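*Asks:* Generate a structure from the sequence data that follows.
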Amino acid sequence: MTTTPAAPVATDDVRLSAREAAERHLRALVGRDDARLREDQWAAIEALAVDHRRALVVQRTGWGKSAVYFVATKLLREAGAGPTVIVSPLLALMRNQIAAAERAGIRAVTINSTNIDQWQPIHDQIHAGEVDVLLVSPERLNNPGFRDEVLPRLAATCGLLVVDEAHCISDWGHDFRPDYRRLRTLLAELPSGIPVLATTATANARVTDDVAEQLGVHADGTSDAAVLVQRGTLDRESLRLGVVQMKTPEQRLAWLADHLAEQPGSGIVYCLTVAATQEVAGYLRDRGLEVAAYSGQTEADERHALEQALVDGRVKALIATSALGMGFDASLGFVINLGAPASPVAYYQQVGRAGRGTDEATVVLLPQIEDRDIWAYFASLGFPREEQVRETLAALAESDRALSTATLETRVELGRNRLESMLKVLDVDGAVQRVQGGWVATGRPWSYDAERYARVAEAREREQQAMLGYLRTTECRMRYLREQLDDPEATDCGRCDNCGGLTISASVSEAAVAEAGQRLSRPGVVLEPRRMWPTALSNLGLDLKGKISAGAEPGRTVARLTDLGHGQALRALFREDTPDGPVPPGLAQAVMDVMKDWSPEWTSRPDVIVVVESATRPTLVRDLADGLSRVMQVPVVGTWAIRDASVPPRAGQSNSAQRVAAVRRRGGLDADVPAGATVLLVDDQVATGWTLTVAATAIRAAGASAVLPLALAAQG
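*Replies:* Here you go, the predicted model:
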């Protein structure tokens, strides 16, 4: 393999002058006259601004990676280079970086999904040379207009390319993102001599090697042997790590209620699911604690306000999913995890939010029995099977026009998110291309790398086992995490609970446990009805489109399968190895409690019951319906019956269009519905909601005035 020519060697005088200028810029950036660059920081800046090399910097959170690229930007701009382009994954990161840049007199702007109206003025500013730094999200890189019109100009004129959170490039990484793969194309298209910096705080040796290899590839196929790879120690001297093992969800919630106020400053309580953030935040607020829920479902403006409230110390904690993660910059006194992430690397990323700018920060992990179930769910969302990929490529190849993702959903049994992610990978691999109006096939050959995908899946399994090992270890916890990230300098920290530097009380008050128990035992989750039919159903021979004019009313389930309270009993009930049988007494009582709480919202009381027939749990769903019939004194008048058993129960569940078609093929209404009746529609569990929706429209068409869906469990 050939290598690119080395850049001209700078003289000692040039390097000394650059070092002096870099120190001035650092002082302006941090606002301190005594600020000095560390030798490792200068080594990275020198590689970029003096030697024009490509560099991968793997350094712990708080090391000062942003100082490296902002100082390098100032040096390069003073030498006449074009603007720096920073690819950042999160808006929170962009806002923090823009604020930091302004302190150093760096003119920084961003192009993202929330400021579309500013894109053209920003482009004009870039062309006029008025911008020093442009921050873009990885998703922008594959927007057709940006990719075809803006990106080539940026590649030709930028002075420095920065890839933040670079572990996302590698599918070996814990947070691989397909949009980041577009960077490989951008890297290859950069003219010779334009420096590149990739940074991350969370990369083990495998990820580091993978990213470095991708970083060195050029358009002509040559490989840059001069890529600087800098790995520093990953110890975080301020962090004190500990694990508290509690037996029940009530005890874990009670521990938070009793001990959250004791934690230093403000911080984050991480949960594994969106539902858990809402449940935990509600309970803690009821206990008088100033907290708020934060997830990927939180509106952008509210996210910004909540982030600022945390930075300012106006809330004790944000109860958050991993959506509050990479690039969030604040001086936090603690991070608590209610449930363990699926790998030590991901856990290290989250705990790294604490202890920046503080001498001490407390990190506590409260593991849950259900963690492994949640890990398994997310693992099921990996790269699709080969036949699904081939179906997608065939659908695009057979079409004479671009196909939208919604249209592809009617032809491939994949959900919207997995389909989009798969298409992005295929785009980078050259098999498809995003254009205005959707996706097209390129006709280029493509091979399914089953061996690699299998190795990635095996690596994920090893990471999960390593996370379980972290919970059990009696050795130093920081050393354990650092060894998982292949830190050669890993040593005992002397600060964690195993080293004796942290003592965490496992006591919980009876009052807190009782209140947590009441909170978790309170059943009832609103089941919002589907309002619109999926698009392009005509492709599947169904004359359904637009608004669902006569469907279901808002319904109820006892709980979500991911919930902390009744979710545990429901997960046990619906395990594949649990035999079919009647509704357990505890859940039967929960159903009655749901009905009692729900009934004031009814326009009219149910007159009859219709049962959704089940092939897998016929006894369970029939017992549920019969019990309701006895208590409410209303008859069961029929079923949404299985008409075609050859259609599997979960057929088409991956996306809405396929699911509607499968439900229509599989079932039909077999019930004597009185005209004008209010119908209670009973099912065992809800996944997509389309079975209840299709059944409700048929019941309404049969003459019912209202349909009230009820199920034991909701997925997700």
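*Asks:* CA atoms for contacts and neighbours, from now on please.
*Replies:* Will do.
*Asks:* Assign a three-state SS to residue 639, would you?
*Replies:* Three-state assignment for residue 639 (DSSP: H, G, I helix; E, B strand; the rest coil): strand.
*Asks:* which ones are touching it?
*Replies:* Contact analysis of residue 639 by CA atoms under 8 Å, 6 or more residues apart in numbering lists 610-613, 669-671.
*Asks:* Skipping adjacent residues, who's closest to residue 147 in space?
*Replies:* Distances taken as CA to CA, 6 or more residues apart in numbering place residue 141 nearest to residue 147, at 5.6 Å, with adjacent residues excluded.
*Asks:* Is that neighbour located within a helix, as I assumed?
*Replies:* Yes. The assignment for residue 141 by three-state DSSP puts it in a helix.
*Asks:* any idea how far it lies from residue 149?
*Replies:* 11 Å (CA to CA, to the nearest Å).
*Asks:* what does residue 412 give?
*Replies:* The gap separating residue 412 from residue 149 is 31 Å, by CA to CA.
*Asks:* So which of those two has more stuff around it?
*Replies:* residue 412 (22 against 11; other CA atoms under 10 Å).
*Asks:* helix, strand or coil for the more buried one?
*Replies:* Secondary structure, three-state DSSP: residue 412 is coil.
*Asks:* Provide a list of residues in contact with it.
*Replies:* Contacts of residue 412 (CA under 8 Å, 6+ apart): 388, 391-392, 658.
*Asks:* next up, for comparison:
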Amino acid sequence: MVSMGTTDLNAPAASTEDHTDGAAGHDSANHDSAAQDNATADNATADARRRAALRSRADELLLDLAGAGATLRDDQWTAIEALVVDRRRALVVQRTGWGKSAVYFIAAKLLREAGRGPTVIVSPLLALMRNQVAAAARAGVRAATINSGNITEWDGIHEQIRAGGVDVLLVSPERLNNPDFRDNVLPHLAHDAGLVVVDEAHCVSDWGHDFRPDYRRIRTLVADLGRDTPVLATTATANDRVVADVATQLGVGADADAVREDSTLVLRGGLDRASLRLSVVHVADSRDRAAWLAQNLGSLPGSGIVYALTVSAAEDLAAVLAEQGHAVAAYTGRTDPAERESLEADLLANRVKCLVATSALGMGFDKPDLGFVVHVGAPSSPISYYQQVGRAGRGTERAEVVLLPGPEDEQIWRYFASVSFPDEQTVRAVIAALSDAPTSTPALESRVDLGRSRLEMVLKVLDVDGAVRRVRGGWVATGHEWVYDAERYEGLARERRAEQQAMLDYERTAQCRMRFLRAQLDDPLLAGETGGCGRCDNCTGAVRDAAVDQAAARTARDRLDRPGVDLAARRQWPTGLPRLGMELKGRIDDGPAVGRALGRLTDLGWGTRLRSLLADPDASAPPWLIDGCVEVLKSWRWEVRPDAVAALHSETRPRLVQSVAQGLAAIGRLDLLSSVSRPPDLPPVTAANSAFRVAQIGEDFAVPQAPAPGSTVLLVTDLVETGWMVTMAARAMRGAGARGVLPLALATRS
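*Replies:* Below you'll find the model as predicted:
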């Protein structure tokens, strides 16, 4: 084994004496020239030997990391050499499974053995961090991670860093702007770091498929580094535009052409995945798609991942598959972090056939023998799709990749697009609401009409742009001029629409599917190739049967057609209502009980019918809708049965809601009360932020027919999005005499 000790990797190989004899003539000059040539040759030889020794040590470390038989690719060594010996900056864009993590772990170990400081890896997901820490240990690399899942360990890890006991520190991008970490830990890391790695670097770019504002703070970290501190950015999913943007953001250069000794190294490889068998199966009905999956899951190789577009769809699919005997579990943004770790372990150990997941299980989950990836519903971008299917077949000769698109996919894409970066006026309102005194995010919510998640996104972007700053206690305005880049945001919107169209084209293409995806990612090797991959359904003609077994279809429909989901009751008034003229604060004691909805708009079963119903012109309720509501009432385990029913007047669907109330009153022999409504002269409710929404809804509800004192009223509404309209109407009814109010919605957003 080659021992690196604490050798300076850039030290000269040998020293040479100066020849300063004043009487030296022509022969002396020739002698000096020859000596210099010999010294140069000796230095070159010594340098070559050092590099060869490093290469040998790198090969040893790879065996520890990846096991017997593993060998470094030429491009892997090129990147390691550039980082460790030349301390350059590098951008590596290579397919999933190429071995990008091997590059930075081996480089980190070599730099540490040479006496350099710890490597800092900015990593986006907890699943990725856990896998990376385990991989680092195999190579003898002492790794630690700071993230939201190990808060109790932070102080101890900070002490280890200060004591030199950490070789690699993995941090989430969100930590980079935590005030304590940013001000007390980050400067030391930037000063002492031996290497900085930005993993999944496409997140830096808002042109990328998974842009995260926190990632853009990395450029501050990079700017504070010493001149000889190498930087490595890696990703598998970046087209030309994203590569150029990432390079600009991180200052790692964008020239992918000839690499000079003093320039940035850019390595872009081909993106073909020889193990993947891509196919598309068209099944029109969402319930039949679930049945198709239940019918075919057992024939897919090994264990894998089934992706769904929404949390509710993932949970529905998991329930259908489990009821039909498959060992599966749902994995979504609602899954507790500790449970996520357990589920990942189950999949790694093949204790489950699949995890039914949203994009929460995406980048970085590393199971080399993952046998399949199935999408029930298409992502909105071919680039995002390539990233997710890249989880499969990293260490196998064959992996199945199946897409089951649905007509509702485009509606879901449009919804997610609707919560993108807001308009200039709204953003400037955020800046104007701040001062040099810290303001918390909840307090800021009462000053600007943005929901919590969008407000946090705006604050992060403004922080990166220098207009605001996060400090202890909240956010402050910096006073720096800020420019709304309307051209960029409009360009982003156009790019998203183009990506959505490209995804639809992928579903329908008769050409090679792998070639299509590679073209979307500007694969540099594609131009020199002809023909298709020879593996996808279009290349082979081996089209999967879309037929659904009727027994499987009935079972899936029975499960998905069970109506009824809970509607959580609002229990706390939003902060800042007194500022908006409403003296409401603290706990809500006079609101509705926990309610029920027929289904979610994102459900696999009821979602399709409800979306269509609410999109149609207003009309009386069809029989299937009344029947579904009756089933919900039958299964509702209320403490007190309702005595009466009333409609909450809908501005857009008054006939629909009133006819449901009438139908349920007749079937259940309940008193039918007059509709409850807001004053007709009030404007429609458009606010997104909770405090603004409550203020806009107001308290002045008309209750034309007072319920009997002490009675319980079933309150029928069409769509519940935030729950505040139902809350305010229920308060009015309770104020008019009702003891309790039970909301019944035809649909809820999520």
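*Asks:* Mind checking which of the contacts of residue 412 of the first structure land in helices?
*Replies:* Here DSSP state H is the test, and those give 388, 391-392, 658 as lying in helices.
*Asks:* tell me what the longest helix anywhere in the second structure is packed against?
*Replies:* Taking DSSP H as the criterion, the second structure has its longest helix at helix 26-66. Under the contact criterion of 3 or more CA pairs under 8 Å, 6 or more residues apart in numbering; DSSP states H and E, helix 26-66 of the second structure touches helix 100-113, helix 126-138.
*Asks:* okay, the contacts of residue 412 of the first structure in a markdown table with neighbour count next?
*Replies:* Compiled in a markdown table, these are given as follows (neighbours: other CA atoms under 10 Å):
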| residue | neighbour count |
| --- | --- |
| 388 | 17 |
| 391 | 15 |
| 392 | 22 |
| 658 | 22 |
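*Asks:* what does residue 604 of the first structure align to in the second structure?
*Replies:* Taking TM-score structural alignment, residue 604 of the first structure has residue 640 as its aligned residue in the second structure.
*Asks:* So for that match, what's the nearest residue that isn't a sequence neighbour?
*Replies:* Ranked by CA to CA, 6+ apart and with sequence neighbours excluded, the top spatial neighbour of residue 640 of the second structure is residue 712, at 7.3 Å.
*Asks:* which residues does the counterpart of residue 399 of the second structure in the first structure contact?
*Replies:* Aligned against the first structure by TM-score structural alignment, residue 399 of the second structure finds its counterpart in residue 361. The contact partners of residue 361 of the first structure, by CA under 8 Å, 6+ apart, come to 238-240, 264, 332-335, 354-355.
*Asks:* And residue 228 of the second structure, by the same measure?
*Replies:* Counting by CA under 8 Å, 6+ apart, residue 228 of the second structure has contacts 87-88.
*Asks:* Is it located within a helix, as I assumed?
*Replies:* No. Residue 228 of the second structure is assigned coil when assessed by three-state DSSP, not a helix.
*Asks:* What's the match for it in the first structure?
*Replies:* For residue 228 of the second structure, the residue aligned by TM-score structural alignment is residue 193.
*Asks:* circling back to that earlier point, farthest-separated two in the contacts of residue 639 of the first structure?
*Replies:* 613 and 671 (11.7 Å; CA to CA).
*Asks:* my guess is residue 396 of the second structure meets residue 274, correct?
*Replies:* No. Using CA atoms under 8 Å, residue 396 of the second structure is not in contact with residue 274; the gap is 9.7 Å.
*Asks:* mind listing the strands for the stretch 601-716 of the first structure?
*Replies:* Secondary structure of the stretch 601-716 of the first structure (DSSP state E, counting those that start in this stretch): strands at 608-612, 636-642, 667-671, 678-686, 706-714.
*Asks:* starting at the chain centroid, how far to the third one?
*Replies:* The gap between where strand 667-671 of the first structure is centred and where its chain is centred comes out at 39 Å by CA atoms, centre = their mean, to the nearest Å.
*Asks:* Which strands and helices lie in contact with it?
*Replies:* Counting contacts by 3+ CA pairs under 8 Å, 6+ apart, strand 667-671 of the first structure is packed against strand 636-642, helix 690-701.
*Asks:* do that again at 7 Å, thanks
*Replies:* Where contact means 3 or more CA pairs under 7 Å, 6 or more residues apart in numbering; DSSP states H and E, strand 667-671 of the first structure is packed against strand 636-642.
*Asks:* ok, average deviation of the strand it packs on from the second structure?
*Replies:* Comparing strand 636-642 of the first structure with its match in the second structure after superposition yields a mean distance of 2.6 Å (mean CA distance after the TM-score superposition for the first structure).
*Asks:* Please enumerate residues in contact with stretch 141-160 of the second structure?
*Replies:* Stretch 141-160 of the second structure is contacted from outside by 109, 133, 136, 166-172, 337, using CA atoms under 7 Å, 6 or more residues apart in numbering.
*Asks:* The first structure: matching residues for that one?
*Replies:* On the basis of TM-score structural alignment, stretch 141-160 of the second structure is assigned to residues 106-125 in the first structure.
*Asks:* measure residue 183 of the first structure to residue 164 of the first structure for me?
*Replies:* For residue 183 of the first structure, the distance to residue 164 of the first structure (CA to CA) stands at 11 Å.
*Asks:* ok, which stretches of the stretch 551-700 of the first structure are helices?
*Replies:* Using DSSP state H, counting those that start in this stretch, the helices of the stretch 551-700 of the first structure run over 566-573, 585-598, 618-632, 656-666, 690-701.
*Asks:* With respect to residue 449 of the first structure, which of the ones you listed lies nearest?
*Replies:* helix 656-666 (26.7 Å).
*Asks:* Check the mean deviation of the closest one from the second structure.
*Replies:* In the superposition against the second structure, helix 656-666 of the first structure averages 2.2 Å from its aligned positions (mean CA distance after the TM-score superposition for the first structure).
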